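Participant: Here is a sequence together with a model predicted from it:
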Amino acid sequence: MTINDHKAHLITLGKFLGQFQLTNSSPDAEVPANEEFFHLFNEKIDFAVNHNGWFNRENIVFALQQWSEALTPENLKLWLGKYDLSGSGGKTVGIVMAGNIPLVGFHDFLSVLVTGHTVQVKQSSNDQILLPVLVEYLKHLDKRYEDRIKFTKDKLEDFDAVIATGSNNTARYFEYYFKGKPSIIRKNRNSVAILTGNETKEDLKALGEDIFRYYGLGCRNISKLYVPENYNFDTFFEAIYEWNPIINQNKYANNYDYNKAVYLMSEFKLLDNGFLMLKEDKSFGSPIATLFYETYSTKEELNRLLEGNSEKIQCVVRNSNEKDSVRFGYTQKPQLWDYADNIDTIDFLSQL
């Protein structure tokens, strides 16, 4: 299968994913195999919501729309055009997927396919409904995928390389179990936003998307703010207030209530608007319904701090043209070439 074959199939897959909406989804007559797959996948979205209490249709559809917008001819050309994949392929690559947000391991999955390898997937039990249907859709488009994609519920076996995502604790297990094999082992990372006090209300409203999308469960969600000394949070709280219905989600509300009780019993100082707590803390990973913050005095001081903690940080959001900065509202809209942990997955796979 050539790289052009892969691109053509992914473009079609992108069009398929783009059909699904929050309400009133309807099949596009120009999308192949809708008779077999449209209603099936629409039902599986509902199954996924029932299977995982952290998933809802809004977030699943958001993820599908982001993938639909990513899988275009222009984006695929920009993503893959700089690599020489003529000699790539022929290996079996295992992927151990996380399950914190919908289709979180999809980029690794597609990367293995386009580099010509066979993929062996071990899904998280929290996100095991959607991907198998998309795999069947790809197989329908091209039967050569039949021998290229395998799922396992047991440990990975007979693989040449591995991409595994988990917590810092599971990463130690991965590093031991997969020693001797080429690997990408992903650990905990968190994302931060830098405020100067000069942000517009629209900037801060967009930041709400970065904080609350997927209930804050993703590594690209903002879990910490850096603010100037004596920063006034009133405008921030006003701008993000449109996200207040999030407190009606039971699991989120339970986390909010539990963490608030713990903080109050410990007599921590909090800023609270009824659905989000702000706590001054030097750590990066804040609990659900909590956002840590830390003050800074100079830009140079802050840049040194971020550089010294670069292995803990996934995204840095700020109004800046600085390298690797992400615009407000875009952490959950990564491009195909925005690699997790800044590790070039295609380069790794092409050299196996």
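Facilitator: In hand now; what should we look at?
Participant: When you work out contacts or count neighbours from here on, use the C-alpha atoms and nothing else.
Facilitator: OK.
Participant: ok, and for stretch 14-28, which residues are buried?
Facilitator: Judged by neighbour count using 16 or more other Cα atoms under 10 Å, the buried positions of stretch 14-28 are Gly14, Lys15, Phe16, Leu17, Gly18, Gln19, Phe20, Gln21, Pro27.
Participant: let's bring in a second model and compare:
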Amino acid sequence: MKVQLPIVKAFVNLGTYLRNYCENDNTQSKAESNIDDAIVNAGQHNGWFTQDNILFALREWAHLLTEENLLQWLNNYDLEKDNDPKTVGIVMAGNIPLVGFHDLLCVLLSGNKVLVKLSSNDKILLPFLAKYLIEQEPSLSEKITFVEGKFEDFDAIIATGSNNTSRYFEYYFSKGPHIIRKNRSSVAILQGTETQEQLKALSADIFQYFGLGCRNVSKLFVPRGYDFEPFFNAVFDSKDIIDHHKYANNYDYNKAVYLMSELKILDNGFLILKEDEGYSSPIAVLFYSYYDSEAELRAQLKEESSMIQCVVSKGNEGEEIPFGNTQKPKLDDYADGVDTMDFLLKL
């Protein structure tokens, strides 16, 4: 499939538009004020989609959607085969703003058509950006379709959901080419020698999007005897998160459950730390486990990689991510480690 230069240009124009909006104190001419309406409406529709979180997502996409970034990414693939366009259905998640945008980007730049089934939690932002793309490249009007009912006439599926919904996806979509994503969580390995700057950066990995993303750190691994005081001091700047009523409700509820169950917790007034072997912690809770050997811990994480999206560490070994970067993925940081573009080009 040859590089879709007009479509690349449409995404570059979108990146420029978002960059101008985000860098100019979120003010635009009257003709461009619709983005303000989209942000407000998205926040009213989903209380977790605060203006700050939406703007963070828009800034990250503005940073990625440059001609240099897009062409450098696409250069890793054989785009010269002239295959017939396929129709790809995308079942999108809605846990954080624009979480399914990367899948849309991949489908369109691979030369295929897309059927989008939006999450009920994120029904405003993506259609707004799709409309802008179509204004830049009218041919996209025949390649982007939003569906509300049953998927029909598709050649492949990309579906993201919970462990429960993934079983239904497997049942309905297993006969054709598919990528089906389940619940995953992200973890951080602390060595006890981190600087305050590194721990403050980690707080962004924990609290961005209220911790609702699969790339948010929901579990700490700390050396036995670890002193949590430097950690609590470093994350204190994030204390205002408790002012958000939905987050505060979750904090109060989880704290009450743990106290009534007489479970041992650490608490700083806006974040609960609970020793737990699990990976996926509730909102306002961070699980932690002790380790004795870093090498053994990394071997364990490798064995359990199907449950883990990102590993954050100071050492940054292999594919591990530096503190503060989990919600800043690059174009080739594919969810669940599955190369979406490669999948699409082989249809």
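Facilitator: Done, it's in. No experiment lies behind these values; they were computed from the predicted model shown.
Participant: Overlay them and tell me the TM-score.
Facilitator: TM-score of the superposed chains, computed with TM-score structural alignment, normalised by the length of structure 2, equals 0.97; 345 aligned residues with a Cα RMSD of 1.4 Å.
Participant: Output the buried residues of stretch 14-28 of structure 1 as JSON lines; include the columns distance to Asn4 of structure 1.
Facilitator: JSON lines is the format used below for the buried residues of stretch 14-28 of structure 1 (distance: Cα to Cα, whole Å):
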{"residue": "Gly14", "distance to Asn4 of structure 1": "15"}
{"residue": "Lys15", "distance to Asn4 of structure 1": "17"}
{"residue": "Phe16", "distance to Asn4 of structure 1": "18"}
{"residue": "Leu17", "distance to Asn4 of structure 1": "20"}
{"residue": "Gly18", "distance to Asn4 of structure 1": "21"}
{"residue": "Gln19", "distance to Asn4 of structure 1": "24"}
{"residue": "Phe20", "distance to Asn4 of structure 1": "26"}
{"residue": "Gln21", "distance to Asn4 of structure 1": "29"}
{"residue": "Pro27", "distance to Asn4 of structure 1": "26"}
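Participant: Show me these that map onto helices.
Facilitator: The helices, defined by DSSP state H, take in Gly14, Lys15, Phe16, Leu17 from the buried residues of stretch 14-28 of structure 1.
Participant: And the last one, how close does it get to Ala98 of structure 1?
Facilitator: Right, Leu17 of structure 1. Note on Leu17 of structure 1: its distance to Ala98 of structure 1, by Cα to Cα, to the nearest Å, is 21 Å.
Participant: same check, this time on Lys251 of structure 1
Facilitator: Distance, Lys251 of structure 1 to Ala98 of structure 1, using Cα to Cα: 19 Å.
Participant: do the same with Arg172 of structure 1
Facilitator: Counting by Cα to Cα, the gap from Arg172 of structure 1 to Ala98 of structure 1 is 15 Å.
Participant: So the two - more neighbours on which side?
Facilitator: For Arg172 of structure 1 and Ala98, the more surrounded residue by other Cα atoms under 10 Å is Ala98, and the numbers stand at 21 against 13.
Participant: list the contacts for that one?
Facilitator: Applying Cα atoms under 8 Å, 6 or more residues apart in numbering, we find Ala98 of structure 1 in contact with Val104, Gly105, Gln123, Ser124, Asp127, Thr165, Gly166.
Participant: Helices of structure 1, start to end?
Facilitator: 3-17, 34-51, 57-70, 73-80, 106-114, 130-141, 168-177, 201-212, 234-239, 250-265, 299-308, 345-350.
Participant: State the span of structure 2 onto which the last one is aligned.
Facilitator: Read that as helix 345-350 of structure 1. On the basis of TM-score structural alignment, helix 345-350 of structure 1 is assigned to residues 340-345 in structure 2.
Participant: With structure 1 overlaid, how far apart is that stretch on average?
Facilitator: Aligned to structure 1 and superposed, stretch 340-345 of structure 2 gives a mean residue distance of 0.2 Å (mean Cα distance after the TM-score superposition for structure 1).
Participant: Please identify the buried residues of that stretch?
Facilitator: Buried, per 16+ other Cα under 10 Å, within stretch 340-345 of structure 2: Thr340, Met341, Phe343, Leu344, Leu345.
Participant: next one: stretch 136-149 of structure 1
Facilitator: Glu136, Tyr137, Leu138, Lys139, His140, Leu141, Tyr145, Arg148, Ile149.
Participant: Which residue numbers in structure 2 does that stretch align to?
Facilitator: Aligned by TM-score structural alignment, stretch 136-149 of structure 1 corresponds to residues 131-144 of structure 2.
Participant: if we can go back for a sec, return the member of the buried residues of stretch 340-345 of structure 2 nearest to Phe270 of structure 2.
Facilitator: Set against Phe270 of structure 2, the nearest of the buried residues of stretch 340-345 of structure 2 by Cα to Cα is Thr340 (37.1 Å).
Participant: rewinding a little: could the buried residues of stretch 340-345 of structure 2 go into TSV alongside distance to Val311 of structure 2?
Facilitator: Shown next, in TSV, are the buried residues of stretch 340-345 of structure 2 (distance: Cα to Cα, whole Å):
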residue	distance to Val311 of structure 2
Thr340	20
Met341	23
Phe343	24
Leu344	27
Leu345	28
